[in-house]
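Student: sequence first, then the predicted structure:
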Amino acid sequence: MIATPPVPPLVLVFAASDPSCGAGIQADILTLASLGCHPLAVVTALTVQDTVGVESVHPVDSETVERQARALLEDMPVAAFKVGVLGSVENVVAVAEIVADYPDIPLVLDPVLASGRGDEFANEDLRAAMRELLLPQCTLITPNTVEARRLVEDEAEEEGPEDDLAQVAARLLALGSQYVLLTGAHEQTAQVSNTLYGENGLLRQDDWERLPGSYHGSGCTLASAIAACLAGGSEVEEAVREAQEYTWQTLAHGFRPGMGQFIPDRLFWARGEAEAGEDA
């Protein structure tokens, strides 16, 4: 009799569809599968975009978002949530209500506010809804430094831009997330420094070689990789380190299929093995 194979960790993703498969829910699926998880995908919006930029965003209605998620959660045990672009305030409300029913499941939020070109994904109302409804439920949020500053600037309208990243992280933690990982690709530094903060302040700083070029979906890859590691049983600090290593490798092996940004190669390891087999 053939034994039933074990079920891999299941990660439920809420994100928008990107037809280029460079970012969005397609990037999440590739990343989670590459790291040994089985992705469950709830589409929150359809986008018209390519590697150059985003032309338009078309949110899925919140009832359909909720029905997708509830059907999956009633059928299968989820080990982690990952949240990306939600597309509307109504979808933020729906997702917040869903995850509130599962407080013991880790939640990783990638607060995507704009595309790499600067195309807007989240207006002021949507950002406010994220801060008020989702951040208090997050295990970890993964904003780049530009996104982090925008989130706290919205919260303190009369204050100017924050330059001290430790203060930015502290203010995000005060909004309710257990951990904040600030990614430093947008800073003018020789290396990319990613800093993890918790309730007691700085927990770790990881410095990575700054690669040439611009990448489509690097933030999606990192957040999904962290969710995969958490689903596999890693603690937050370990998950953050493992996910950064994986993400850097996807960028180092990235390719440029179109006229815009490079796309991270989430299956770099498989192509490396295939090439090694051809050389043997």
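Tutor: Cool, got the structure. Numbers count the residues shown, from 1 in each chain.

Student: alpha carbons only for contacts and neighbour counts from here, please
Tutor: Noted.

Student: and the helices in this structure?
Tutor: Counting by DSSP state H, the chain has these helices, from start to end: 24-34, 62-75, 89-100, 124-129, 145-155, 165-174, 218-231, 236-252, 268-279.

Student: flag every buried residue along stretch 197-205.
Tutor: 197-198, 202 (16 or more other CA atoms under 10 Å).

Student: what of stretch 224-234?
Tutor: Neighbour-count burial for stretch 224-234 flags 224-232 (criterion: 16+ other CA under 10 Å).

Student: quick one on the thing from earlier: looking at the helices of the chain, which is buried most?
Tutor: Per-stretch averages of neighbours, counted by mean count of other CA atoms under 10 Å, single out helix 218-231 among the helices of the chain, with a mean of 28.

Student: who are the packing partners of that helix?
Tutor: strand 10-17, helix 24-34, strand 80-83, strand 107-109, helix 236-252 (3 or more CA pairs under 8 Å, 6 or more residues apart in numbering; DSSP states H and E).

Student: repeat that with 10 Å
Tutor: In terms of contacts (3 or more CA pairs under 10 Å, 6 or more residues apart in numbering; DSSP states H and E), helix 218-231 is packed against strand 10-17, helix 24-34, strand 38-49, strand 80-83, strand 107-109, strand 140-141, helix 236-252.

Student: want to throw the ones you listed into a markdown table with distance to residue 96?
Tutor: Output for those, formatted as a markdown table (distance: least, CA to CA, whole Å):
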| stretch | distance to residue 96 |
| --- | --- |
| strand 10-17 | 11 |
| helix 24-34 | 18 |
| strand 38-49 | 13 |
| strand 80-83 | 10 |
| strand 107-109 | 11 |
| strand 140-141 | 14 |
| helix 236-252 | 21 |
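
Student: residue 168 is nearest to which of those?
Tutor: Proximity of these to residue 168 was assessed by CA to CA; the nearest stretch is strand 140-141, lying at 12.6 Å.

Student: what does that closest one rub up against?
Tutor: When contacts are defined by CA atoms under 10 Å, 6 or more residues apart in numbering, strand 140-141 is touched by residues 82-83, 106-111, 134-135, 148, 172-173, 176-182, 196-198, 223, 226-227, 236, 240.

Student: let's see 8 Å
Tutor: Surrounding strand 140-141, the residues in contact under the criterion CA atoms under 8 Å, 6 or more residues apart in numbering are 107-111, 135, 177-181.

Student: and stretch 186-199, by the same measure?
Tutor: For stretch 186-199, the external contacting residues (CA under 8 Å, 6+ apart) are 144-146, 169-170, 173, 178-185, 202-210, 237.

Student: also stretch 4-19?
Tutor: By CA under 8 Å, 6+ apart, the list of residues contacting stretch 4-19 from outside reads 24-26, 28, 32, 36-50, 77-87, 95, 227-228, 231-232.

Student: just the buried subset of those, please.
Tutor: Buried subset of the contacts of stretch 4-19 (neighbour count, 16+ other CA under 10 Å): 24-26, 28, 32, 37-47, 49-50, 78-87, 95, 227-228, 231-232.

Student: one more to weigh against that first structure:
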Amino acid sequence: MDATHPSAPPVALCLGGMDPSGGAGLLRDALALAELGCQPMAVSLAETLQNGLGCSRIDAPAMDPVQRLETLAPHLAGRWGVKVGLCALEADTFRRLCATLRHLAPPVRIWDPILAPSAGVGLHDGGDLRRLAADLLPMGGWVVSPNRGEAAAFAGLPPEAIRAADPSALATPWLEAGAAAVWLKGGHAAGDVVQDLWITRDGTEALDAAPRLPGQRRGTGCLLSASWLGLRLRGRDDHAAAREAARRLRERWDHAFTPGGMGRPMFAPVSTYLGSASLESAAREAR
């Protein structure tokens, strides 16, 4: 089966951090994308010492990620897209990576800008994210999916402003940097209701509101952005993909688990709680 075959899966390229436990990062991306019938490919932009208890170290990868990306280039044709996540690259290497992406021209693009893993050591501040954006976003067509903390840092706002900040003040700096749309996630906002916002230069659209679920889960940002990429590659439009990604996350919330009984809960693979018939039905629905 070649790429022109009508049933060939789309390719979803993930550029991000390697969390060896699979709770977040490239492994979480790959699981989410495979469940949606996509062929995941991955290039590490950050290596971590990380488990369910937290992250203790983040380094740049030993092998040149640009060479790895160039090696994958023959596979990147037809229906394909890219997700960018955690990045520990030096500025010159990231600039080369962006130049290669610009040449490859992925049809679907999402950047999940990460300041730090949810527990443990940090990596970036707002200035770092602005420097990454200056190289990545001018190529055009990027959806950026920050939470409120990441958006506030990018905008130069103090941490105490996160919950009360005007969404337009959080989104405008991304748009001015070149983003096509900002998917502002609502989990860090105040209140018992979570509501994501889809913000472009044309205005703001409130996505589906839902009650705040109890507890925390690892890898929510990774799961949402990877699911959005997979759903877009399966034919959803931008807004529908965001809504469905959020719905899929909520449906999985109660199926989180702690491997070995240790650490913070992570999302379980769908196959562990859906029977084969349900899996086949879910796969058909995603297509």
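Tutor: Good, I have the coordinates. Remember, predicted model here, so these are calculated numbers, not experimental data.

Student: just to revisit the earlier point, JSON lines for the helices of structure 1, including distance to residue 258 of structure 1?
Tutor: Formatted as JSON lines, the entries for the helices of structure 1 read as follows, by distance: least, CA to CA, whole Å:
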{"stretch": "helix 24-34", "distance to residue 258 of structure 1": "16"}
{"stretch": "helix 62-75", "distance to residue 258 of structure 1": "31"}
{"stretch": "helix 89-100", "distance to residue 258 of structure 1": "31"}
{"stretch": "helix 124-129", "distance to residue 258 of structure 1": "31"}
{"stretch": "helix 145-155", "distance to residue 258 of structure 1": "26"}
{"stretch": "helix 165-174", "distance to residue 258 of structure 1": "34"}
{"stretch": "helix 218-231", "distance to residue 258 of structure 1": "17"}
{"stretch": "helix 236-252", "distance to residue 258 of structure 1": "16"}
{"stretch": "helix 268-279", "distance to residue 258 of structure 1": "19"}
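
Student: correct me, but residue 265 of structure 1 touches residue 254?
Tutor: Yes: Residue 265 of structure 1 sits in contact with residue 254 when judged by CA atoms under 8 Å, with a separation of 4.9 Å.

Student: how many residues are close by residue 4 of structure 1?
Tutor: Neighbour count of residue 4 of structure 1, defined by other CA atoms under 10 Å: 6.

Student: give the contact list for the closest residue to residue 29 of structure 1 other than its chain neighbours.
Tutor: Distance criterion CA to CA, 6 or more residues apart in numbering; nearest residue to residue 29 of structure 1, sequence neighbours excluded, is residue 39 at 5.7 Å. Neighbouring residues of residue 39 of structure 1 by CA under 8 Å, 6+ apart: 10-13, 28-29, 32-33.

Student: show me the contacts for residue 62 of structure 1.
Tutor: Taking CA under 8 Å, 6+ apart, we find residue 62 of structure 1 in contact with 44, 90-91, 94.

Student: neighbours of the residue lying closest to residue 138 of structure 2 once chain neighbours are set aside, how many?
Tutor: Counting by CA to CA, 6+ apart, the nearest residue to residue 138 of structure 2 once its immediate chain neighbours are dropped is residue 178, at 5.2 Å. By other CA under 10 Å, 20 other residues sit near residue 178 of structure 2.

Student: also the one 5 residues further on?
Tutor: By the other CA under 10 Å criterion, the neighbourhood of residue 183 of structure 2 contains 25 residues.

Student: quick one: whatever residue of structure 1 lines up with it and residue 226 of structure 1, what's the gap?
Tutor: In structure 1, the residue matched to residue 183 of structure 2 (TM-score structural alignment) is residue 181. Distance of residue 181 of structure 1 to residue 226 of structure 1, given as CA to CA, to the nearest Å: 11 Å.

Student: check residue 82 of structure 1 too.
Tutor: With distances defined as CA to CA, the gap from residue 82 of structure 1 to residue 226 of structure 1 amounts to 9 Å.

Student: give me the common contacts of those two.
Tutor: residue 108.

Student: nearest to residue 117 of structure 1, of the contacts of residue 62 of structure 1?
Tutor: Within the contacts of residue 62 of structure 1, the smallest distance to residue 117 of structure 1 is 21.1 Å, found for residue 44 (CA to CA).

Student: surely that closest one touches residue 59?
Tutor: Yes: here residue 44 of structure 1 reaches residue 59: they are 6.0 Å apart, a contact under CA under 8 Å.

Student: any residues in contact with both of these two?
Tutor: Taking CA under 8 Å, 6+ apart as the contact definition, residue 44 of structure 1 and residue 59 share the neighbouring residues 86-87.

Student: neighbours around the closest residue to the match of residue 183 of structure 2 other than its chain neighbours, how many?
Tutor: Counting by CA to CA, 6+ apart, residue 196 is the residue found nearest to residue 181 of structure 1 once chain neighbours are left out, at 4.4 Å. Using other CA under 10 Å, residue 196 of structure 1 is surrounded by 24 other residues.

Student: which position in structure 2 pairs with residue 196 of structure 1?
Tutor: Counting by TM-score structural alignment, which is the criterion used here, residue 196 of structure 1 corresponds to residue 198 in structure 2.

Student: how about residue 237 of structure 1?
Tutor: Under the pairing rule here (TM-score structural alignment), the equivalent of residue 237 of structure 1 within structure 2 is residue 239.

Student: same question for residue 56 of structure 1.
Tutor: With TM-score structural alignment as the criterion, residue 56 of structure 1 lines up with residue 57 in structure 2.

Student: and for residue 217 of structure 1?
Tutor: Checking with TM-score structural alignment, residue 217 of structure 1 has residue 219 as its match.

Student: correct me, but its match touches residue 27?
Tutor: No: Residue 219 of structure 2 sits out of contact with residue 27 when judged by CA under 8 Å, with a separation of 10.3 Å.

Student: give the contact list for the closest residue in space to residue 247 of structure 1 that isn't next to it in sequence.
Tutor: Counting by CA to CA, 6+ apart, the nearest residue to residue 247 of structure 1 once its immediate chain neighbours are dropped is residue 222, at 5.7 Å. Residue 222 of structure 1 sits next to 243-244, 247 when contact means CA under 8 Å, 6+ apart.

Student: ok, which of the helices and strands packed on helix 218-231 of structure 1 comes nearest residue 130 of structure 1?
Tutor: Comparing those against residue 130 of structure 1 with CA to CA, the closest turns out to be strand 107-109 (9.6 Å).

Student: quick one: the closest one aligns where in structure 2?
Tutor: Going by TM-score structural alignment, strand 107-109 of structure 1 sits over residues 109-111 in structure 2.

Student: fine by me, thanks again.
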